[in-house]
Structures are given as C-alpha cells and as structure tokens.
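> Sequence first, then the predicted structure, then my questions.
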Amino acid sequence: MKTNTLSVEQLHKMDAYWRAANYLSVGQIFLCDNPLLKRPLTITDIKKMLLGHWGTTPGQNFIYAHLNRVIKKYDLDMIYVAGPGHGGPAVVGNTYLEGTYSEVYPDISQDEAGLQKLFLQFSFPGGIPSHASPECPGSIHEGGELGYSLSHSFGAVFDNPDLIVACVVGDGEAETGPLATAWHSNKFLDAATDGAVLPILHLNGYKISNPTILARIEHEELEQLLRGYGWMPIFVEGYDPTLMHEVMATALDTAVEQIKKIQHDARALGDLTRPRWPMIVLKSPKGWTGPKVVDGLQIEGTFRAHQVPLHPHKHPEHLKLLEDWMKSYRPEELFDKQGRLKTELAELVPLGCRRMGANPHANGGILLRDLRMPDFRDYAVSVPEPGAPGIGDTHVLGPFLRDIAKLNDEQRNFRVFGPDETLSNGLEALFDVTERQWDAATLPNDECLAPSGRVMEMLSEHQCEGWLEGYLLTGRHGLFNCYEAFIHIIDSMFNQHAKWLKVTAHIPWRRKIASLNYLLASHVWRQDHNGFTHQDPGFIDHVVNKKAEVVRVYFPPDANCLLSVMDHCLRSRHYVNVVVAGKHPAPQWLSMDEAVKHCTEGIGIWQWASNDQAVSPDVVMACCGDVPTLEILAAVSIMREHLPELKIRVVNIVDLMKLQPPSEHPHGLSDMDFDELFTKDKPVIFAYHAYPWLIHRLTYRRINHNNFHVRGYKEEGTITTPFDMTVLNDLDRFHLVMDAIDRLPQTGDKGMDLKQQLKDKLIEHKQYIDKNGQDMPEIRNWRWSAGRAADNSRDMRQILTEQRVGLSSQDAK
C-alpha cells in the first residue's frame, strides 16, 4: 500500500519518537542506573528483580506516537485506553515524553536524573505497578481490568460529543467474554450527542504462552466477524517500520475522517441511520524491535517476548544482548546531553490538555459537577402508623430518579444502567421522561426505545458495569440497578473499581469522582417465583472485603428510608454504595422525618416497637433488611402478646458498617454506643438479609458477641412462597420467637407451651402452601398493631384459630 500521508521528514521524526518510547520502555523494565548508557552497562545497572511486560509495549508505543500526530492534525479531544493487561511501560513512557508525567510528579524531571528515577520506580518496591495504573496520568483503565477496555471507552464517550477514545484491545483480551460482547456497544451510541470510540485491535499473536484466536483465523474470517459486529475494519499489517508508519498514518486519517463525517451527518443533517463506525486492526510482531534470538530460541514474534526476554543476573551473557538492544534505538539521536527529548521530537507532542496524559476526561473529578437534585422529602409516602401498607419501595424511588433525570437532562450527566431490568425492578417512572438509548432497528410494538436516552440497558451485567464505570471516571453520575443474585457476574469488575478508588484517594493530583451506586432489587427473599438460581445475597460479603474508606452498604427497611439513603448515595463522592431494597408491596414503618433521622444515624432503637423503656431489656430483637425487619416485628408482636412480662428492645440497622468498631470503618459505633444498643450481656436475636456469618465477622470484637444469634440466608431455596423462603432459612417470625425462648429460661412453662404451638404452626404452614400454592391468610394479611401486641388475654391457639377462620372468609369474599 503506497500513500503520501507522511512526508519524509515526518516519517523520520515519528520513527525517532517511537524509538524514544521503546528505549524508555526497555529502560523501565531493566535499569536502575546509567539511563543514557553514557558508559557500558554493568550488572549493577540492572534491577535485581525484573518484572514487566515487553511483548505488547512496542505496538502500543507505535499507536501512541501516531495518535499524537492525528490529535495535532485534526485538533482532537482524545484519551487513550490501554486494554492489554501490562502495557505500563508504554503509557508511563509516553506520558513522560509528552511532559505530563513530570508535571504531576516534579521529581521525575525531564533530565538524566529524572530518567534514572523513572526507570528505577517501575515495578519496584515503593514505586509504581507494571500496568496502566491509577498512578499514571491519562489512565482510566488498568491492567487488572482485562476485558473491560471497550466497555469503559464507550462509557467515557456517552454524553461527551467531542471526545474520541482510542481503545487498544489486546488480542488476548479479545478472548474474554466481556470484550467479545462489548463490540455490540456501537448499537447504543448516539452519533448526535455522544462521542466516538476508535477500537484498535492489536494482533501480536500471543498471550502468555499460547497463540491468540483472532491472530490465527483467516483474514477473511476475522474481517467478516468484525463487520458482523457492525464495524468497518481498516487493516494495518507488517513488520518493516518505514512501511508501517506510512500505512498506520493513512489508516488513522481515514478513520478520523470517517468519524467526523458520521458525526456531521447526524448533527448537521439529522441522519439517524445507524452508522458503521471505523476501527483499526494492527497486526505487528509481539516484542517488535526487541531481541530476535536468545539462547538459541526465537523471541521476537513469539510468546517468549511476552514478559522479560533477558535475565542478565541469571545469564551474564544477556548483559551484552541488553546493551545492544538498547543501543539499537540510538539514544544519542533522541536525547540531548542533559537527558531531555530533543526539541524537534518534542514538537510532535500535542499541546496542553490535548496531550492524552493531560486530558481532563482522564481525571474525571476535574470535570465533575454536582447533580441537580429535587428534595427527596417531596416523594415521601404517608405512614399514619407503623405497618401501613406500601406499593413497593423501589416503585416509590422511581419518581425521584425520574425527576433527577429530568433536572439533569440539559447537563447530560446522569444515566441509569441495568441489564433489561429497569421495569422489573420497579423503576418504571423513569420512562415518563426518557427512553432506553438504542441505535439498532425498532419495530412498531417496541416501547421506550430511542437513539438518545437516560436509560442504558443491555442484557450483559459486564457491559452495564463497564459503561457506568467509564461514565463515572470521566466526570458524570449514575446508578446501576440489577437483580441481587446476578450482580455477582461483575464481582471482579467491582473489585478493580474499588481498588482504583482506594488508590486514587491518596494521589493528590487525582480528583474524586462520583460514587458507584448499586441498587439491588428483586432480592433473595422475593425470588420465590424464580427459585434457587435467583436466590443469592452474597455480593454483600464480597463488597465488605474491600477497604473501609471505599465501601458502604445500606439496607433501608421501607420506602422513606430508601429515598433518604439514595439521596445521600447520589450526592456522595468516591465510594461504592450498595443499596438493597424491595419492589413488592410491603409495610411502611417510618414517617419521612423519622426516616431521615434513622438513616442519618444508620442504626437505632425503634421505641414504638419496644417495651423496655427506662429498664434493661431481657432480649434485643435486631433486624437489617426489609424482610428481616418484617419478620422481627411479627415475632415481637407474638412475644409481646403472649409473653408480656418480657422486656423487648427492637434495633433496626440501615447502615451495615455501623456494626464494626470505628477502628475498622469510619461509620463504626464505639463500644459504648454499641453496648447501649445491644447491651453487654443480654441475648440478641438478629434477623439479617444475607448470609448470617457476616454479622458475626463484623461484631466479633464486641463484648456481647457471644450472645448474638443470627438468622439469615443459609443457602436454602426453591420455587415456593415468599414466607416459606424465610421458613426454609429459619428467618421467619416463628423460628425467631423460638430462638428467643431458647435463650430466655425465665419464660418457663409458658415459653415452652408457646414454642410447641409455633412448631405446630410451622407444620400447618407447610400443609397449607402445598395445598393452596400461597401463604396462609394470617401471613399475607398480617399488620403490626401495638394494641394487639399488648393484649395477652387470650390463648395462642385461640387467636390463631380465630385468625384463620376470619381471614379465610375474607379471602373467599
């Protein structure tokens, strides 16, 4: 392919710049001293422990140099996403060459001393990681996030009409499920209001020790695959640098001009036809320009180039090979005597914020603006008395989110993401003001689909998570709603984002971003109709493994508490907030004023449900989660009615982290405050939403921990009734009362008699649901009543009989 994109002078300068980047990359992997090779290399110049990855690096250096040229030529607003897992030498070296690195780290100066520090710090104790880590300017995606580069890139360009993300996709990375699915993200991009992603599939042929699939299929098959995904691939293939520079320059010019035409047609001409966006396939040798043969084995162009190809400490003869390798880049032509990049090469770099390392979109907190928020109190439900019926907590939240979307429509900085579950999770009110963004074909019976919208739905939790992370990292706000059981699909993505937040919180030049907010609905206790596969609350256990400065977990017990919690989460910065809430009709416990106070404190005694005022309780009945709260209060009503001599305290927990000591979490209660709630020596019956052992883990240091008896999900489930889900896991009101009786010997024969009645009741429950396919009427229609709880004039058997007769006739009516 012969073109005239580059002049001879441009070609020579770009090749020199590429050599400079390759030189810096090799230096980072190997050297601790002698950065400009002013004297022959000695073994003392070599790091004792060599860690890093060479194989992908020269190709990424090649790409970065060429992107600099098109940024200058077309005045592009562009950031760089390094998808291959360990391209750290490339992104660090290039941000150093462009000057950004020295601006954020002045001690890594643009001279020989700075070069020595740059080399020494790489993959070295007390230094920086070997991938595109948060410490590297320009990065929004790091090595541990293999497979998410394309998702992050699309999230970055949603509502960023002028931004282009150059996303380098490694051919090993391309084999991951998230990346393979992410190619479909082009069906969700609005050319009129969003930016563009330019994928660059980097085919260098190998992973750690295996060939890659896409590099081993025929050219025609690969092209058909990418075209089938909806892309227009431009191929750049070869080995000779002179030819490759020219072909790459022409390919990038073609791609940029195609992007500009697509956007012009959409924005100026109103052409809403789904475009075929350009992408580039760069096929180059793995470890390009590195050692050809070492110890009789081919290195360049094989899997052996993946990591560190030379080991001078183990093999002294490698020292000369390393010196020859580094000198092949002719550093004396690239750097002046002081170690600065020569002026004629530095002129290739874009200016100011056009440098990819200095682009503010890669440090999203700089661009972050507060959400315009309505007053959540305006969406309150009326709770004339505790236990008032409710329509479902997330259905109350929906109008609040709807109005947030409406208020921020002009700013275009808020979106709701979810895997086709926004309606199912009770957030239907959003569709009063927005649509699902969708750029594929539509049919007459479709609903709520449009090229532009505030709701993003694709039946891939990976894509929703990756899109949202990219959206947040570039300075916007969002919410991910998902079925509780299937949020596990993105466990590793959450891991990496939490690590990113933890690290960046301690990097002075990084600005805080909006929190990653999860709303987990359709939860374990209301998945009775879908069965065991849909019943898993274990994401919470996974979340609390992360640093306390990053994670927050909330269990609002009713709609007003959910509104208060969500308002707080959407206003917060630099956290991962997990909110678990129900969508089915459920009792409402607190007025809005009470809810705000309770959520602000995060934990508290519900005096209206307790009868231990001014005395020490005999038992503490604690609850965390909407269904556990219901069952605890139902248990308390039985106990207060039939064991009225007991003094009972009800404690509700909204903020799970309150259970930890303050030394472990900033929200934690002091031992004094904890003991005031849970006592130092009284039994605590604790009904918890998820796996019970987490509560023991959070409270094991407390004085009264040995008296904690926790009921929660214990991996028992099937297709059954809602109440039977609690029975299967011993979380139901009857088991909770029996647990209390077992720990309260003072209840004597009266307690034993009540316990037997409750055992009988559980048998009756099983017989009833097997026959009728639904819970007993007294369960379905139960209501809290303080008056009834205080009435102890009748025998339990008589009460249950009357309830069955009365409610059965009501059902028939």
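Structure received. Numbering: from 1, shown residues only.

> C-alpha only now, for contacts and for neighbours.
Will do.

> Now the closest residue to residue 69 other than its chain neighbours: which helix or strand?
Excluding the flanking residues, the one nearest residue 69 by CA to CA, 6 or more residues apart in numbering is residue 348, at 6.8 Å. For residue 348, there is no helix or strand it lies in under DSSP states H and E.

> swap in the one 10 residues further on?
With secondary structure defined by DSSP H and E, residue 358 is part of neither a helix nor a strand.

> Do a quick rundown of the strands in the stretch 251-400 of the chain.
Under the criterion DSSP state E, counting those that start in this stretch, strands of the stretch 251-400 of the chain are mapped to 277-283, 293-294, 297-298.

> Centre of the chain to the first one, how far?
When C-alpha coordinates are averaged (CA atoms, centre = their mean, to the nearest Å), strand 277-283 and its chain have centres 28 Å apart.

> put this beside the first:
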Amino acid sequence: MPANMTAWNTAEIADLDEQTLQRVDGWWRAANYLSVGQIYLLRNPLLRTPLSADDVKPRLLGHWGTTPGLNFLYAHLNRAISQRRQSTIYLTGPGHGGPGLVANSYLDGTYSELYPDVSEDDEGLRRLFRQFSFPGGIPSHVAPEVPGSIHEGGELGYALSHAYGAAFDNPDLLVATVIGDGEAETGALATSWHSNKLTNPRADGVVLPILHLNGYKIANPTVLARIPEDELRSLMIGYGHEPYFFEVPDDTADPAAEHAAAHRRFAALLDEVLNEIAAIKARAADGDETRPRWPMIVFRTPKGWTGPAEIDGNKTTGSWRAHQVPLSSARDTPEHLAVLADWLASYRPEELFDDNGRLEADIAALAPPGRLRMSDNPHANGGLLLRDLRLPDFRKFGVDVPAPGATVAEATRVLGEWLAEVVRLNPDNFRIFGPDETASNRLQSVYETTDKQWNAEFYSPDVDEHLARVGRVVEMLSEHQCQGWLEGYLLTGRHGLFNCYEAFIHIVDSMFNQHAKWLKVTNHIPWRRPIASLNYLLSSHVWRQDHNGFSHQDPGFIDHVVNKSANVVRVYLPPDANTLLSTYDHCLRSRQYVNVVVAGKQPAPNFLTMEQAVAHCTRGLGIWEWAGSEQLGADPDVVLAAAGDVPTLEALAAADILRTRLPELRVRFVNVVDLMRLQDSTEHPHGLPGREFDQIFTRDRPIIFAYHGYPWLIHRLTYRRTGHPNLHVRGYKEEGTTTTPFDMVMLNDLDRYHLVMDVIDRVPSLQSTCATLRQEMADKRIAAREYTRAHGDDIPEVRDWVWPDARKLGTVAAGAAASATGGDNE
C-alpha cells in the first residue's frame, strides 16, 4: 500500500461542521452540474452568456437518472477517505452513471493530469462537455477511459463479483460498490451477494455494497424498491449483511434544507458503517475467525434527484422519465431550452467555479490527496501493481515419451502438478477460480499446496476436504461469479485462471465480450498499464462428455472468442500433456490477452517429448514427420491435419491405416496447437504469412482437417488461403448422445475410418482404385456401432490402438491403452 495510505481507522461519528457541509454540498452540486453539462452542452460551459439553442448538442445522449446519487456518494466517500486515509476504489454497477464518474475524476484533478487538453479552466470544461457521447469523444458508460474505473457497467449484474475479485488478497482495500436496483434484479448479481462467504476478513479487503434504490429502470419500477422495508432488511440479513437504511424524500418544499439534512444524516451513517468495518478487521487481526455480518447500505433517493420536477406537465424527477435524457428537445423547443437553463442555474455554478473556470479552492479541498483519490488509486489501474509470477520450470513436470504414444497421461492432471508449484511460489497474487470443477477437471494436485477458501460453516474434516479460511482456490457453482472474480482480480494487478467444463463456459459469453472489449480499448490508452491475461482452461470437453450426453457437448465458445479483436484473443488446442504444460507457461506469462486453452482430462497418449513440445508450441503448428509418409523432394498426395487432442488421436489412427494399407501414398501430417496460426499474418499477429502456409499445407493438394470444434470455423480462418478450395474439415456437427467415446466421434464423422474415406474420396488417384478399402472402412464403422450397442464399450481395435512406434517398444500395456478411451468423466 502506498505510504500515504493507512487502513481501517475508526473516527468519531460525523456531525458536519458548516465548512465541511458546504464543501460536501458544493462538490455534489459541482458534480451534478458537470454531469448535466456533459449530456447537453456543446459550448458556453459556465453560462457566461444566456443559454441558446446553439449551445446545446445536436444529439443528446447519456443517462441522468442514477447520476446524482452516484455523485452524492462520491462526495461523501471523499470526506471519509480524507479523514481516515483509507485506500478506496469506487465501482458503479449503474454504468449509465458515466457522466458522474467523469465529473468527479475531473473535480479531483486526475482527469486533467491524464488528459492535459481537458484542463481545469473554461476551455477545459468546454472540451469535457463536448467530448461526452460525441463522435471522436468518450462513451457514456464508466468506460476504460474514465480514471478509477475497473467496471464499465455496460452489461448489468457484475458489480459485486468484480468488487470481491478486487478485494481478494488486498487486505487494506475498501471497495465501495454501488448496485443499481435494476441491476439487482439480474441472476448474476443476486448470486454474488454470497461472495461474502468466500472472503476472509483478515487476508482480504472489504466490499461495501451500496444498494441504490431510485425506483425505476428504463420504463418500469424495480422490484426491490417496491417491497416493504422489513422484507428487504430480511433479504439482506439472509445474504449475510447488516443493512443500514438511508432515504431522501421525493418531494420537498425546501430542497436546500433537505439537502443539508441529507448530508448530515448520511455522513453520520457512513462513519458508523466504516467504524463497524474497522472493528471487524481489528477482531480478525486478533484471531477471530467468525464470519462477520458485513455492513451494507440501502440508499434510497429519487431517480433524477435535483433534476426538473416536471417536464411538459409530466412528473420527471422520481419517475422512469428521468432515466436517460429528460429534456430530449432542449435544442429544438424554447420551452425545453428554458427548463434546461433553469436546471443548470439551480446548481449555482457561479459559486462553484472561479473566474477562470476552476473549481473553487475550498470545495476542491474535499478531495483526498494523491493516490488516495478514488480516481487515482493504483488498484484501479492494476498494471501499476502487477508483479511477474514466479513460475517453476514446466519442463521438470513433463512426462516421459520414449516414442510417440508410448506413454499415457491425463493432461490436466499433469498440469495440476505444475500449478500446485505455481501456487506455492505465488502465495498472494495467483488464484484458481472454478465452478465446483477443479478436482473434476483433474487439477486436484493443487490441494497439496493450498485449500479452497471458505468462510461459511465447517463440518468435520472427513467431510469438508480441502476447505480453509484462506486458500488459493475459489469455487462456487456459478460461472458468472468465477468470471467476475477473476476479472476483478486481474484488473487490480494479480494473476489467475478459470477452469470450467467446455459446454458451460458459454454462460459467460457476454462477460467475456465486455472484458475483451475492455482490453482492446485499454491497448490504446497510454496511462492504462497492461494487466495479466485472462486465462481459461476448458476441459471435460465435447468429445469426452459421452456419459453426460448431448447437453454437455458444445465446443462453440471458441467460435465466439475468435469474433473479438485479433490483438486480444488467443486459442490453443494442445494435443497432449507436454504441449499443455508449454502452452500454459506461455499463457501465465502473457499480458493483455484472453487465452482460451482446451485440453482433455482423460487418459490419453503422449506424442511429443518435452523438447519437441516446446518447439511445436513455439511454432504454433508444424509437420509431424514421424506421423506422415512423405518422400524427400516430392510433394505429398494429401495433407492430414488435426487440432485438438481427440482429433489428433483419430487423425493419427487414420494415418496408421493409410501407411499400412496404402504404403505408396505420400501423407503429410500437420498438427495445430495455436489456432490463430491458420489466419493470414495480415489478419492476426500469430497468423502465418501466405508463403509459409502454402509450404506446409500446399497450394493444390487435398487437406483433410480433423478439428475439435465446429468445422466452419476452420473454413472461416483459412478462407483467404490459396489452397482453401482443397480444404475439407471434419469436426463437431451438433450430433451427440450418451454413448461410448468412439461412437461419439463416429456420430460426427470425425472417426479414423471416415477420415480414411475422406482421403480416398479426395485424392484423385485413389477414387476408383481404392473402392474396396473405402467399403471396408464403411463396414468397420457399422461393426463398431453394433459392438457398442451389444457390449456397451468400444471395439478392441479402437480401444487398444496405439501408434506403431509404441507397439514396437512394447511399453504400453493393453490396459493402459484402453484407459485412453475409457474412464470416469465426472
């Protein structure tokens, strides 16, 4: 923690003196004025001349309704931070409060420090107003461009999960988090209240949830604003919080007096809450491991507070009409222009800004100093605090491969052994998140080093295995929370990974969208420092969900990911344990990416030595000479390619058949680890230049590609390639059920026999001469299907298959080979 910050001080309950009251109220009025100005004004920022239609923007965009409440909270937190010197960041679930957060970061000086052209004077104010929701300017949300932001709020539901992610391993950090009452209706937010059972009061920071009830969404009332207070209190107590209620009436005859009273009441309430938090932290420091009932605030204010009471005879403040732009015709009608002029004047800007347009010094004194400003807190620009991980040498954890396929391993189990050492070496800045699947995905070796963090009740140790008050693994059966926690953890300068079943990672599709867009934008914001990459490990994948059936069989997250900016996304499909180790070492070292790694957890053959694996992963794709039957100096007759562990296995088995049955056929075998290598170098930084791609895949020979996911993605990635017309892709085509592993690949025509048939169909010299072999392959498919129906298992020819070099060594017993296609999937 920076030297000018301290933590968890208590203070006397505020009884605001007149000077402090005026500072808080002046700050609030100034922030409200700047917020309205950003939505409406193109010029004349301090109304030095009477407001005219030409001063108003031609397109009025933004949201007002939630903003004055956010500004009120920001002003009061400033006072408390200055008094207590408490490191605090401010998360706003209502992302539509963007003008308020821009206004506050401008008032405390951070905005002008980072954007010197938006200076603290008349011209700077004009630029501040003009840029908001204006072409070439800034978005209307609490976007990456806003100092102090780690949560855009564009999609509602994730404020608390981001907040708790920020609090993990930050014991001296307060995360003040505003939850909009519309946001509170989302499933993700409703679940995230339970995060307080998974944080430790001694080792982690504190999240202060502030439920902002202003009563309305875009056009409808909100649920939590329309239930009795005792019911809402019971709900919050049930979530494990101690609720503190604060309310401002909708209508008042004397707004100035009501505002002063509101400031005094809220200052006292906030001090009471912060003192209770400090007491909890002190008890935890003394060894109290009881799960505390953390304070939270229910903050009820009118929607659009301080705005026009009525517009065109309709109630506005305190209604849904205040949600977005209450005066939509301010440029076009004299009536609305006059209301806007009165609205702006009601904040008395002449009392707030000096003759040069700078915030009056006495009001500005409310801002905390230096890095104590919420807009300048280093935790909200996590790259400033990011430390490189201490990573063990992954080569030491590799599996022995005396010949391709000669040993069998569960790839993710091998990775788990390495991750256990990663956890040991990084005890305070690396975490593993997952929805109750860390052990299921074979990463359980990490429990030799750490436990799962848990702060709800404990039962006997023989039941509650690997649970502890402090641990590096955080599990909750909600993909939303795992994603949100990891994002908050990364955005505040730490490292981690999210392991999940492949089919159900889709639950966070839109959260991934938001994070990927955040990374893309921050790549172009110089003051934003790079953060650690968001790393997915997707296991229990489509090809080995044969026991769970169709509902668990979906590899489409990859398709979703590659829609995002090429400067952000990476997709890896390591074919065995050693390539997985090399891949994940790279991912944990990377910055500013989303890395998606898909790897199997079932026993499977290992094909590459560690030295070969490192070279192969460095290339991203490559020719496996040992698997092909090429002749030096001659082009291949066909290219057999694969991406993914099961497709690689099936393609190698097909190559084995071709080598045995068609020894004169020249087959080139290509394996792809880095899927982005298939794109052209002009489209993705990892893409292969056209000449290199043609050298590997040829310009005019058939390419049979066995792919892990939906086949059309490979076509999409390679559509510009010279040899694309010759490309035939086999992959998942939405066929699945509860069946055997090999029957699963047969259902989707990805099996070895069908791949041999594809070669025969597409190599011109084979089409008529190999009709008998083709028929034999078709018959084998029929026989394999019948065998599964009769015996409930795959045919021995498939179940016990190993690569010929391994057979020669005699090192793989039939039972070990059989385990490569069988075993538990849970």
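All right, it came through fine. Here the structure is a predicted model, which is why all the values come from computation and not from measurement.

> Send over the TM-score of the superposed chains.
With the length set by TM-score structural alignment, normalised by the length of the first structure, the two chains reach a TM-score of 0.96; 788 aligned residues with a CA RMSD of 1.4 Å.

> what helix or strand is the counterpart of residue 595 of the second structure in the first structure on?
Aligned counterpart of residue 595 of the second structure in the first structure: residue 577 (TM-score structural alignment). In the assignment (DSSP H and E), residue 577 of the first structure maps to strand 576-580.

> Mean per-residue distance, that strand versus the second structure.
Its aligned residues in the second structure lie a mean 0.3 Å from strand 576-580 of the first structure after superposition (mean CA distance after the TM-score superposition for the first structure).

> So which bit of the second structure is whatever helix or strand comes next after that strand matched to?
Using DSSP H and E, the next helix or strand after strand 576-580 of the first structure towards the C-terminus is helix 592-601. Using TM-score structural alignment, helix 592-601 of the first structure lines up with residues 610-619 of the second structure.

> what's in contact with the matching stretch?
The contact list for stretch 610-619 of the second structure (CA atoms under 8 Å, 6 or more residues apart in numbering) reads 395, 398, 399, 400, 578, 579, 582, 583, 622, 673, 674.

> Which residue in the second structure occupies the aligned position of the residue nearest to residue 69 of the first structure?
Using TM-score structural alignment, residue 348 of the first structure pairs with residue 366 in the second structure.

> Tell me, how many residues neighbour its match?
Applying other CA atoms under 10 Å, we find 25 residues neighbouring residue 366 of the second structure.

> for residue 243 of the first structure, same thing?
For residue 243 of the first structure, using other CA under 10 Å, the count is 16.

> Quickly note the distance from the match of residue 348 of the first structure to residue 772 of the second structure.
Between residue 366 of the second structure and residue 772 of the second structure the distance is 87 Å, computed by CA to CA, to the nearest Å.

> Kindly report the same for residue 454 of the second structure.
63 Å.

> the more surrounded of the two?
residue 454 (23 against 10).

> That one: what's it in contact with?
Contacts for residue 454 of the second structure were tallied using CA under 8 Å, 6+ apart; they are 197, 198, 199, 467, 468, 469, 470, 471, 474.

> so what corresponds to residue 792 of the second structure in the first structure?
Checking TM-score structural alignment: residue 792 of the second structure goes with residue 773.

> Mind telling me what residue 706 of the second structure corresponds to in the first structure?
Aligned by TM-score structural alignment, residue 706 of the second structure pairs with residue 687 of the first structure.

> And residue 560 of the second structure, by the same measure?
Match for residue 560 of the second structure (TM-score structural alignment): residue 542.

> my hunch is that its match is in a helix, does that hold up?
Yes. Counting by DSSP: H, G, I helix; E, B strand; the rest coil, residue 542 of the first structure is located in a helix.

> For it, the count of nearby residues, please.
14.

> Likewise for residue 456 of the second structure?
The number of residues packed around residue 456 of the second structure, counting by other CA under 10 Å, is 16.

> Does it touch residue 199 like I think?
No. Counting by CA atoms under 8 Å, residue 456 of the second structure stays clear of residue 199, with 9.5 Å between them.

> just to revisit the earlier point, pretty sure the match of residue 595 of the second structure sits against residue 516.
Yes. Residue 577 of the first structure lies in contact with residue 516 (CA under 8 Å); the separation is 6.2 Å.

> Which one's more surrounded, these two?
residue 516 (28 against 25).

> In the second structure, what residue corresponds to the more buried one?
Residue 516 of the first structure maps onto residue 534 in the second structure, by TM-score structural alignment.

> which residues sit in contact with its match?
Residue 534 of the second structure neighbours (CA under 8 Å, 6+ apart): 486, 487, 490, 496, 497, 498, 592, 593, 594, 595.

> List the contacts of the nearest residue to the second one once chain neighbours are set aside.
Spatial nearest neighbour of residue 487 of the second structure, chain neighbours left out: residue 162 (6.4 Å); criterion: CA to CA, 6+ apart. For residue 162 of the second structure, the contacting residues are 151, 484, 485, 486, 487, 488, 489, taking CA under 8 Å, 6+ apart as the criterion.

> 10 Å instead, please
Residue 162 of the second structure makes contact with 91, 93, 150-151, 175, 177, 192, 481-492 under the criterion CA atoms under 10 Å, 6 or more residues apart in numbering.

> what do you get for residue 12 of the first structure?
Shown in contact with residue 12 of the first structure (CA under 10 Å, 6+ apart): 6, 18, 242, 245, 345.

> So the first one belongs to a strand, correct?
No. Assignment of residue 6 of the first structure by three-state DSSP gives coil, placing it outside any strand.

> Give me the neighbour count for it.
Residue 6 of the first structure has 15 neighbours, counted by other CA under 10 Å.

> what's the answer for residue 19 of the second structure, then?
11.

> again with residue 149 of the first structure
32.

> Show me what it lines up with in the second structure.
Using TM-score structural alignment, residue 149 of the first structure lines up with residue 159 in the second structure.

> Closest to the centroid, which residue in the first structure?
Nearest to the mean C-alpha position of the first structure, counting by CA atoms, centre = their mean, stands residue 494 at 3.8 Å.

> That one and residue 468 of the first structure, how far apart?
Per CA to CA, residue 494 of the first structure is found 11 Å from residue 468 of the first structure.

> ok, now residue 105 of the first structure?
Remark: distance between residue 105 of the first structure and residue 468 of the first structure (CA to CA) = 29 Å.

> next one: residue 778 of the first structure
44 Å.

> Between the two, point out the one with more neighbours.
Remark: of residue 778 of the first structure and residue 468, residue 468 carries more neighbours, 29 against 16, as counted by other CA under 10 Å.

> which residues does that one contact?
151-152, 154-156, 158, 415-418, 456, 462, 476-480, 516-517.

> same deal with residue 21 of the second structure?
Residue 21 of the second structure neighbours (CA under 10 Å, 6+ apart): 15, 27, 79, 260, 261, 263, 264, 267.
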